[in-house]
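Q: Prediction below, plus the sequence it came from.
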Amino acid sequence: PTGFVLDITSRLAFKILRDDPNAQLVLHMHGAGGTVGSGHRVSNYRALSAGEPRKIHVLTFDYRGFGSSTGIPSESGLILDALAVVDWAINIAGIPPSRILIFAQSMGTAVGLAVSQHFALQSPPVVFAGTVLVAPFVDVATLSATYRVAGTIPILSPLANFPLLINYFKGYIRDKWLSKDRIAWYVRANEANGKRYRLTIIHAEDDYDIPWHHTPDIFWHAVNASVPDGISYDNLELKKLESKVNLGAAGSVMEWRTSNGVIREEILKTGKHDTIMGYPVVTMAVMRLFSAPESSLACQT
């Protein structure tokens, strides 16, 4: 059957998810372009469950104002929508957070970080199996200075050489989406609480929608928050020279480990903004986070 159902709990897919004690759930938070049914997302859904198709379920949804969902999109509204989905997964489907993974792309990464941060700050704290961010951005103000629609039409980048003018326009941005701050708050909360956490950040160098240099910035904010005295961006770059794994044409991987968490940065040479979503790197990220034992954590020196 296809189309909308009044009671999803009556569907076989829901019963399989709820009744299987080993079921794992990926909560998918999509970007600003299109809806859950957009053609370019189909390969992503397949990649998310490909590693263990009999065990991994994927739940995606349209935020308010997207697809058939009513309402007007806003930062607070989209976050509330995502929190409602997580609440449904935990309290209706009965899936514990340890078997839930937050997966997000593009604008969805800001939503996913807000959700992860929200639950990490609860009492008691709630931490999921992991969070995967594909093509994240530092914040909307920074993104607006570089963003190009379809990788071609610039928004504010022509004004980049006029700081006063671009700052004037930035002042009219309503939804800030401060991902760099949220990822830092998330990491600090887990470090302070001694909670196990795992973050994977993925970006392609040929992403012309959200330039890939946003990911090293996001990665640094996360790593900096994991160190009691902090670490400068330049010092982290020096650490990368020592520890980063160069995969040649496939890109590079850098992991930062603490006694509580793993923060992983994967930079691919190719994949653009959406094509990467169907790549094996996505499947491997999901499998790595779902299967990672707590004992694998080690201190970074």
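A: Looks like it came in fine.

Q: hey, let's count contacts and neighbours off CA atoms from now on
A: Will do.

Q: just so I have it, where are all the helices in the protein?
A: Ranges of helices within the chain are 12-19, 42-49, 75-91, 107-120, 140-144, 163-170, 179-193, 214-226, 233-243, 280-291, based on DSSP state H.

Q: buried residues in the shortest one?
A: Same thing as helix 140-144. Neighbour-count burial for helix 140-144 flags V140, A141, L143, S144 (criterion: 16 or more other C-alpha atoms under 10 Å).

Q: what residues does that helix touch?
A: For helix 140-144, the surrounding residues in contact (C-alpha atoms under 8 Å, 6 or more residues apart in numbering) are F137, I155, L156, S157, K170, I173, D175, K176, W177, L178, I210.

Q: hang on, the earlier thing: of all the helices of the chain, which gets the most neighbours per residue?
A: Among these, ranked by average contacts under mean count of other C-alpha atoms under 10 Å, first place goes to helix 107-120 (a mean of 24).

Q: Quick one: list the elements packing against that one.
A: Judged by 3 or more C-alpha pairs under 8 Å, 6 or more residues apart in numbering; DSSP states H and E, helix 107-120 is in contact with strand 24-29, helix 75-91, strand 100-105, strand 130-134, helix 179-193.

Q: try it against this one:
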Amino acid sequence: MLRTIERLSVFYNWGPAVPFPAARVAEAADVWLTAEVGVELHAAFYECPDEYRRLPAEQSPVVLFFHGNAGSIRRWRHIGSRWQDALGADVLVLDYRGYGRSSGTPTEAGLYIDARAAYEYLTQDRAVDPERIVIVGQSLGGGVAVNLAHDSAHAALVLESTFTRLTEVPSARLPWLPTERWMRNRFGSIDLLSQYLKPLFVSHGDRDWLIPYAHAERLVEATAGPVEFMTLPGMNHSDRRPPEYNERVRRFLAEHLPQFRGLGESDD
């Protein structure tokens, strides 16, 4: 199921519905992590060049990004430059078990373990202060991100085009199917967000074929802490965020987190 749901959206995306500039190529270092015995994970670490920093390196945000179900970190190479441009951030992008060059078989419980391994790489191996970490999840990665954010020290959470619960994704299009019975992987994000108190930024396209826009509305309503919701007009599930998205996220973090106050300064 983890390899099927999102791939269906490819047939309904004939190109980006909103304009975005071609991403520059950011340099990445290969990272190898041990999630548990027999499971080796591949990740990419994008260290932000000084010219894109918005804060001193030791104060800059560090983005821990969890991608969607389709593809591997090779497909998601634009993520490094996107968050460097948006926040002047270092970026770690993880391939879950069974994805890309990572070993193992994907399961909900396994992906949560993988996320913890990536988090510990940042906080232990790289000695990153948790209060600098912005956890970001897109689509399937939103479920992984929410679970990690639920019980890990960090600065903020950003969710992009994700669901309330994975079991509710197919039921939106095929309501006669008993998805609650046969889906093993549930990713109940909405159940955890009712207890989430840190800043949360949510964005969703209003033409998302795969995960309906209403999922984002419900996530926002369920969240206990400060939240901002950005609707992306004309955007489908696999389209990239427009340039103005970067500014909205940057201003939100600067407004709610003293350590990132300088991010809100104008580019002019």
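A: Okay, I see it. The shown structure was predicted, so the numbers you read here are calculated from the model rather than taken from an experiment.

Q: Superposed, what's their TM-score?
A: TM-score of the superposed chains, computed with TM-score structural alignment, normalised by the length of the second structure, equals 0.72; 218 aligned residues with a C-alpha RMSD of 3.0 Å.

Q: now the helices of the first structure in JSON lines, with distance to M29 of the first structure?
A: Shown next, in JSON lines, are the helices of the first structure (distance: least, C-alpha to C-alpha, whole Å):
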{"stretch": "helix 12-19", "distance to M29 of the first structure": "19"}
{"stretch": "helix 42-49", "distance to M29 of the first structure": "11"}
{"stretch": "helix 75-91", "distance to M29 of the first structure": "8"}
{"stretch": "helix 107-120", "distance to M29 of the first structure": "5"}
{"stretch": "helix 140-144", "distance to M29 of the first structure": "17"}
{"stretch": "helix 163-170", "distance to M29 of the first structure": "26"}
{"stretch": "helix 179-193", "distance to M29 of the first structure": "15"}
{"stretch": "helix 214-226", "distance to M29 of the first structure": "18"}
{"stretch": "helix 233-243", "distance to M29 of the first structure": "29"}
{"stretch": "helix 280-291", "distance to M29 of the first structure": "14"}
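
Q: Which among those is found nearest to S98 of the first structure?
A: For the helices of the first structure, proximity to S98 of the first structure was assessed by C-alpha to C-alpha; helix 280-291 is nearest, at 8.5 Å.

Q: Taking strand 100-105 as reference, get the angle to that closest one.
A: In terms of direction (axes from the mean of the first three to the mean of the last three C-alpha atoms, to 10 degrees), helix 280-291 of the first structure departs from strand 100-105 by 160 degrees.

Q: ok, F103 of the first structure - contacts?
A: Applying C-alpha under 8 Å, 6+ apart to F103 of the first structure gives the contacts V26, L27, H28, M29, T109, G112, T131, V132, L133.

Q: In those residues, find the pair that's most separated.
A: Farthest pair in the contacts of F103 of the first structure (C-alpha to C-alpha) is V26 and T109. Separation: 14.0 Å.

Q: I'd like the distance between V93 of the second structure and Y196 of the second structure.
A: Remark: distance between V93 of the second structure and Y196 of the second structure (C-alpha to C-alpha, to the nearest Å) = 23 Å.

Q: Which position in the second structure pairs with G108 of the first structure?
A: G108 of the first structure maps onto G141 in the second structure, with residues paired by TM-score structural alignment.

Q: Just confirm its match contacts L64, I think it does.
A: No. Taking contacts as C-alpha atoms under 8 Å, G141 of the second structure lies outside contact range of L64: 10.7 Å.

Q: Output the buried residues of helix 140-144 of the first structure in JSON lines; the columns should cover distance to S69 of the first structure.
A: As requested, the buried residues of helix 140-144 of the first structure are exported to JSON lines (distance: C-alpha to C-alpha, whole Å):
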{"residue": "V140", "distance to S69 of the first structure": "24"}
{"residue": "A141", "distance to S69 of the first structure": "27"}
{"residue": "L143", "distance to S69 of the first structure": "26"}
{"residue": "S144", "distance to S69 of the first structure": "26"}
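
Q: The first structure: which residue goes with G188 of the second structure?
A: Correspondence of G188 of the second structure to the first structure, assessed by TM-score structural alignment: L178.

Q: Please work out how many residues are found near its match.
A: L178 of the first structure has 17 neighbours, counted by other C-alpha atoms under 10 Å.

Q: you'd agree A155 of the second structure is up against I133?
A: Yes. Using C-alpha under 8 Å, A155 of the second structure makes contact with I133 at a distance of 5.4 Å.

Q: about what we covered before: name the member of the contacts of helix 140-144 of the first structure that has the highest neighbour count.
A: Busiest of the contacts of helix 140-144 of the first structure [other C-alpha under 10 Å] is F137, holding 28 neighbours.

Q: For the corresponding residue of the second structure for that residue, list the residues it contacts.
A: Correspondence of F137 of the first structure to the second structure, assessed by TM-score structural alignment: F163. Contact analysis of F163 of the second structure by C-alpha under 8 Å, 6+ apart lists S139, L140, G142, G143, V169, S189, I211, H215, A216, L219.

Q: ok, F163 of the second structure to S203 of the second structure distance?
A: In terms of C-alpha to C-alpha, F163 of the second structure sits 11 Å off from S203 of the second structure.

Q: these two touch, right, A23 of the first structure and L17?
A: Yes. In this structure, A23 of the first structure is within contact of L17 by C-alpha under 8 Å, at 5.9 Å.

Q: Residues that sit against both of those two, list them.
A: Listed contacts common to A23 of the first structure and L17 are H57; contacts here mean C-alpha under 8 Å, 6+ apart.

Q: How much space separates the residue positioned nearest the centre of the first structure from D87 of the first structure?
A: Nearest to the geometric centre of the first structure sits L133, at 2.6 Å (C-alpha atoms, centre = their mean). Counting by C-alpha to C-alpha, the gap from L133 of the first structure to D87 of the first structure is 21 Å.
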